[in-house]
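Student: quick check, what structure comes out for this input:
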Amino acid sequence: MESKIDEVWEKLFDEYKILEKIEKHDFFSISAKEIKAKRVEPRIMTKFDSKDVLPKIFKKNHLTILPNSRGSYLIGKFDAYKDLEYKEIKPAIVHFPTWIKTFPSFQVSSEAVALNVAQMTGMIDLVLNSDGLEEGRAVSTITGRLGSGKFQYRINLHCKPRKIFEFKVNNSQVEIDGGFENLNKLAVIEAKNILPNSFIIRQLYYPYRIYQNLGSNKEIIPIFFTHVDDIYTFYIYNFSEPMNYSSIYLVKQMSFIIDENLNINIDAVKEISNSSPNKDDNDSTPFPQADNFTRILDILQRIKKPKTKEELGDEYDFDPRQGDYYGNALVYLGFAKKESSKYKLTALGEKVANLPNSNIRNKTIIEQILSNKCFNEAFKESIKCMNLDLYVIQKVMRNIFDSKYSGETIKRRSRTVKSWLSWIINIATSED
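Tutor: Model (predicted):
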């Protein structure tokens, strides 16, 4: 179904012959005034934080849009997004100061409050001092909207042979979710209370360049931050070439949890596996195709109020088809059911959704995953060889499903099996 944004962009592309001009000049400049003439707010028409939510005509032609001043934008085949390389890792435990009484972690619902919690529990200091140097407590500095000033950068274009575009910025509006400073480092943070597939690099790069222009000799640390399923995760990035927008790379991921020791051990998981009912798949419930298990648990929270696949897509900045995949994954686990096109929690789903991220909750989730024959057999085989190997998982799936799924389908679905088992194994630890 075509959205209002898709419809307006189709009209603008047609009216201004945008594709033809990009083919000739590598870009097309459009003003906020020209967009507003279509009776829509320019911010709604130009703010696409994930590549999944780009308008159809942009996706079809490998285009993105970036601001170059406060009232204008360039459209081109810019390499503007970065896939979020999320890994299931055991979170480090931090604690609230004993005198804080207002922030139990499971009630943190906004990005701004999540950043406050990250600072007061010492997460920010641990991230900025992660190289082992003691650089003092970080303080919150610049946040909110500000002008970029003037700067220039190079950005890769999606074309063959590869081209580089020289992009000039003149006082574009920039929004900083979090700015923190200690003795030797400046951190700029983009915060999300979802786990997106990708993010627009501009949200880190423009503030990074603003900080560079301060003339300080402090190291600038661009960080993408997520608060999902009671886990606070910092993705620490750098730019190998400061003047090249496309040179971003991930340095490390650091994850934290407050006051919870997630210490289910592997022996406990083996007991769950051995007592599994080994249920065969129900043909009325699609085999899951949702590769990020932490995102599944976040969506479990979001359907406390029933939602359609389109509503999930809107909340999560991805295509409604993915909303369906993740909703169906919760149905498969017995945590949700689908009624009148909406996903709603079952009694078990409500019970799990109302628990914080804890051993009690995670034990129930593991029981539900391993109650299914495919996941349980794949877990047992993986434990035997002490490795989550896609080949081993696919072999298990071929034995169970025989000719039900094609080879390609099994390859795709095996990634989901591996992801879910990875979540289990990464919280199952022998540490006390």
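
Student: C-alpha only now, for contacts and for neighbours.
Tutor: Will do.

Student: can you give me the helices in the stretch 1-150 of the chain?
Tutor: Assigned by DSSP state H, counting those that start in this stretch, the stretch 1-150 of the chain shows helices spanning 4-16, 18-25, 32-36, 42-46, 56-60, 111-120, 123-128.

Student: which of those helices sits most buried?
Tutor: Highest mean neighbour count of these: helix 123-128, a mean of 22 (counted as mean count of other CA atoms under 10 Å).

Student: what lies in contact with it?
Tutor: Contact partners of helix 123-128, identified using CA atoms under 8 Å, 6 or more residues apart in numbering, comprise V94, A118, Q119, G136, R137, A138, K185, A187, F234, M254, F256.

Student: output the contacting helices and strands for whichever strand or helix holds the last one.
Tutor: Pointing back at F256 there. F256 is part of strand 248-258, with elements assigned from DSSP states H and E. Packed against strand 248-258 by the contact rule (3 or more CA pairs under 8 Å, 6 or more residues apart in numbering; DSSP states H and E) you find strand 92-94, strand 231-239.

Student: ok so, going back, okay, the helices of the stretch 1-150 of the chain in CSV with distance to T409 next?
Tutor: Supplementary listing: the helices of the stretch 1-150 of the chain in CSV, determined by distance: least, CA to CA, whole Å:
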stretch, distance to T409
helix 4-16, 31
helix 18-25, 36
helix 32-36, 43
helix 42-46, 36
helix 56-60, 25
helix 111-120, 37
helix 123-128, 40
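
Student: so which of those helices is nearest G407?
Tutor: For the helices of the stretch 1-150 of the chain, proximity to G407 was assessed by CA to CA; helix 56-60 is nearest, at 28.3 Å.

Student: so which elements touch that closest one?
Tutor: For helix 56-60, the contact count by 3+ CA pairs under 8 Å, 6+ apart identifies helix 4-16 as packing neighbours.

Student: all strands of the stretch 301-432 of the chain, in order?
Tutor: Listed in chain order, the strands found in the stretch 301-432 of the chain under DSSP state E, counting those that start in this stretch are 336-339, 342-345.

Student: helices of the stretch 251-400 of the chain, start to end?
Tutor: According to DSSP H, counting those that start in this stretch, the stretch 251-400 of the chain carries its helices in the segments 266-274, 293-302, 309-316, 320-332, 347-353, 359-370, 373-385, 390-401.

Student: please give me the structure for this one as well, since I'd like to look at both together:
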Amino acid sequence: MVKRTTKTIGKHLEKRKLEKWSDIVTKLDLNLNEKTNIVTAKQIKSITGEEPRLMAKIDQREDLPSIFKKHNVFILPLDRQSYAILQGKGYHTLEPMDFDGEKYLTDNPFPVSSAGIESESTYLDYAYATGLLSRFTHVDNLFLATRGRRTTPQFDFSVGGTNLSVKGAQIEIDAGYENVEQIVLVEGKIGVPNTFIIRQLYYPYRAVHSDKKSTRTIFFCYDPKEYAYLFYEYDFQSPFQYDSMKFVRSGKYNINFKPSSLRDYRVNPDKEKIRIPQADDINKIVELPFRVAEGIDTMEKMAAHFRFDKRQSSYYREASEILGLVELNRHTYSLTDKGKQYIQMPTHMRMKYFTKLLLEFPVINQVYLNLTVERDKPVTKNEIVDILKNNSELTGSTLLRRTQTILAWLKWIQRNVGLVEVSKDRVSSSRQMKLEF
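Tutor: Model prediction:
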């Protein structure tokens, strides 16, 4: 008797759930030979008892319920409450890559704490931090600008001769990168599917597409069997036509890690830098100089861009100022010479440069020095609290909040250059880095 794995059982249950679409079609007397049928979330829930969003999430053609396959239809969300069942080309068959991957050398180690975690964002972040994404796109100065769940603005489009309007549909952007001229949207997967629903690229594309920047769409896969990073670029020849997506090119890479030395990150810390703003999302600090270069150069503009209040805007400007990337003159932000140099750097060099700027910050520098002097001894959260006390006038709950900020900054170093490993209550030297003096 063959023992079924939890993953196999889960797929079987998912398949059984999706077959309930037959009940929906029957009870609503839908004619799937028509080009379009509209169903509501309330109807789906009432008939099946299942979560409507999950019933409509059919990412591969192979997963379509039998009744959809029989009539050659697929489903798209129109908003948070209604869905269209359509005839036409809903899915794309992934182009085969029956060739060896190109070897790509990096001195950024894969984060040890993420090993074994099936998360496409982990592999995508690693591909970005090592410069591999820049290698494929031929764009050096990309920065991470958006990711996560959001709702779409209103947009109109056609598919299979049917005109549709979407507003407020939920989407998830695995990663959106930008520079002054381009937006690069990436949909990520663990494993290499045979097919994928075009919606995963098209809806994010329409959500961010503008006349100000060109928008590129990439389907990314990490293949755990070959330890390979696969990129497929597509282009929508008409922004208003769902099924106008065309294949542009692909690339396959195997990342080889060559350890660097902690000596490469030696710095001369500036003892004057003792301000500690509450700026936990370090990706926003990374992004801020690029936005200043685009003209988002006041507290009000920055707050509007990041969608937070003016005080938070000041925190992130202050963090960028502490790191020497921007300066404030008469309520206007501008780039320093360091900032101008920073935004022109290739991605992998920028990650190292930004890390060195972080290591110049006295608190981070003290943690770093402690780890290099006693490599096998971690720095605890309580020790970081003590370092903060000695480098600032913080007390009470503010001291604890700024400790979380320091840990967030150290986690960024872990994810992007691998110098350290950060857990809830301690920081350790990375097991993959060499200690050389």
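
Student: report the TM-score for the pair.
Tutor: Overlay of the two chains. TM-score (TM-score structural alignment, normalised by the length of the first structure): 0.53; 243 aligned residues with a CA RMSD of 2.3 Å.

Student: ok so, going back, between the contacts of helix 123-128 of the first structure, which is closest to Y245 of the first structure?
Tutor: Once CA to CA is applied, the member of those that ends up nearest Y245 of the first structure is A187, at 17.5 Å.

Student: isn't the closest one up against I221?
Tutor: Yes: applying CA atoms under 8 Å as the test, A187 of the first structure and I221 come out as touching, 4.6 Å apart.

Student: touching, S66 of the second structure and E19? I think so.
Tutor: Yes: in this structure S66 of the second structure lies within contact range of E19 using CA under 8 Å: 6.7 Å.

Student: okay, the strands of the stretch 301-432 of the first structure, which one's buried deepest?
Tutor: Mean neighbour counts were compared across those using mean count of other CA under 10 Å; the top stretch is strand 342-345, at a mean of 24.

Student: where in the second structure does that strand fall?
Tutor: Using TM-score structural alignment, none of the residues of the second structure align to strand 342-345 of the first structure.

Student: quick one: name whatever helix or strand follows the biggest helix by length in the second structure.
Tutor: Using DSSP state H to define each element, the second structure has its longest helix at helix 396-416. Elements were assigned by DSSP H and E; along the chain past helix 396-416 of the second structure, the next helix or strand is strand 420-422.

Student: please identify the most buried of the helices of the stretch 251-400 of the first structure.
Tutor: With neighbours defined by mean count of other CA under 10 Å, none of the helices of the stretch 251-400 of the first structure is more surrounded on average than helix 320-332, at a mean of 22.

Student: pick the most buried one from the helices and strands packed on strand 248-258 of the first structure.
Tutor: strand 231-239 (a mean of 21).

Student: mean deviation, it versus the second structure?
Tutor: Relative to the second structure, and after both are superposed, strand 231-239 of the first structure has an average distance of 0.5 Å to its aligned residues, where the measure is mean CA distance after the TM-score superposition for the first structure.

Student: what range in the second structure does that strand sit on?
Tutor: In the comparison with the second structure, strand 231-239 of the first structure aligns to the range 228-236 (TM-score structural alignment).

Student: now what about that stretch, what contacts it?
Tutor: Contacts to stretch 228-236 of the second structure, defined as CA under 8 Å, 6+ apart, come from residues 101, 127, 136, 216-223, 242, 244-255.

Student: which residue numbers in the second structure does the strand holding F256 of the first structure align to?
Tutor: When strand 248-258 of the first structure is aligned against the second structure using TM-score structural alignment, it corresponds to residues 245-255.

Student: follow-up on the earlier one: tell me what angle the strand holding F256 of the first structure forms with helix 111-120.
Tutor: An angle of 80 degrees separates the directions of strand 248-258 of the first structure and helix 111-120 when computed by axes from the mean of the first three to the mean of the last three CA atoms, to 10 degrees.

Student: what's next to strand 248-258 of the first structure, contact-wise?
Tutor: Outside strand 248-258 of the first structure, the residues that touch it by CA under 8 Å, 6+ apart are 86-87, 89-96, 105, 123, 127, 201, 230-240.

Student: mean distance, it to its aligned residues in the second structure?
Tutor: With mean CA distance after the TM-score superposition for the first structure, strand 248-258 of the first structure averages 0.8 Å from its match.

Student: figure out which of the helices of the stretch 1-150 of the first structure is closest to G349 of the first structure.
Tutor: Of all the helices of the stretch 1-150 of the first structure, helix 111-120 comes closest under CA to CA, at 24.7 Å.

Student: the closest one maps to which residues in the second structure?
Tutor: The alignment of helix 111-120 of the first structure onto the second structure (TM-score structural alignment) covers residues 120-129.

Student: and if you look at stretch 168-187 of the first structure?
Tutor: Taking TM-score structural alignment, stretch 168-187 of the first structure hits residues 165-184 over in the second structure.

Student: contacts for the matching stretch next, please.
Tutor: Contacts of stretch 165-184 of the second structure with the rest of the structure, by CA under 8 Å, 6+ apart, involve 77-80, 121, 141-157, 185-188, 200, 203-204, 212-218, 290, 294.

Student: among those, name the buried ones.
Tutor: With burial judged by 16 or more other CA atoms under 10 Å, the buried subset of the contacts of stretch 165-184 of the second structure is 77-80, 121, 141-146, 151-152, 157, 185-188, 200, 203-204, 215-218, 290.

Student: may I see the buried residues of the strand holding F256 of the first structure?
Tutor: Neighbour-count burial for strand 248-258 of the first structure flags I248, L250, Q253, M254, S255, F256, I257, I258 (criterion: 16+ other CA under 10 Å).

Student: so what does the stretch of helix or strand Y222 of the second structure belongs to touch, helix or strand wise?
Tutor: Using DSSP H and E, Y222 of the second structure sits within strand 214-223. With contacts defined as 3+ CA pairs under 8 Å, 6+ apart, the secondary structure elements packing on strand 214-223 of the second structure are helix 120-129, strand 182-190, helix 199-208, strand 228-236.
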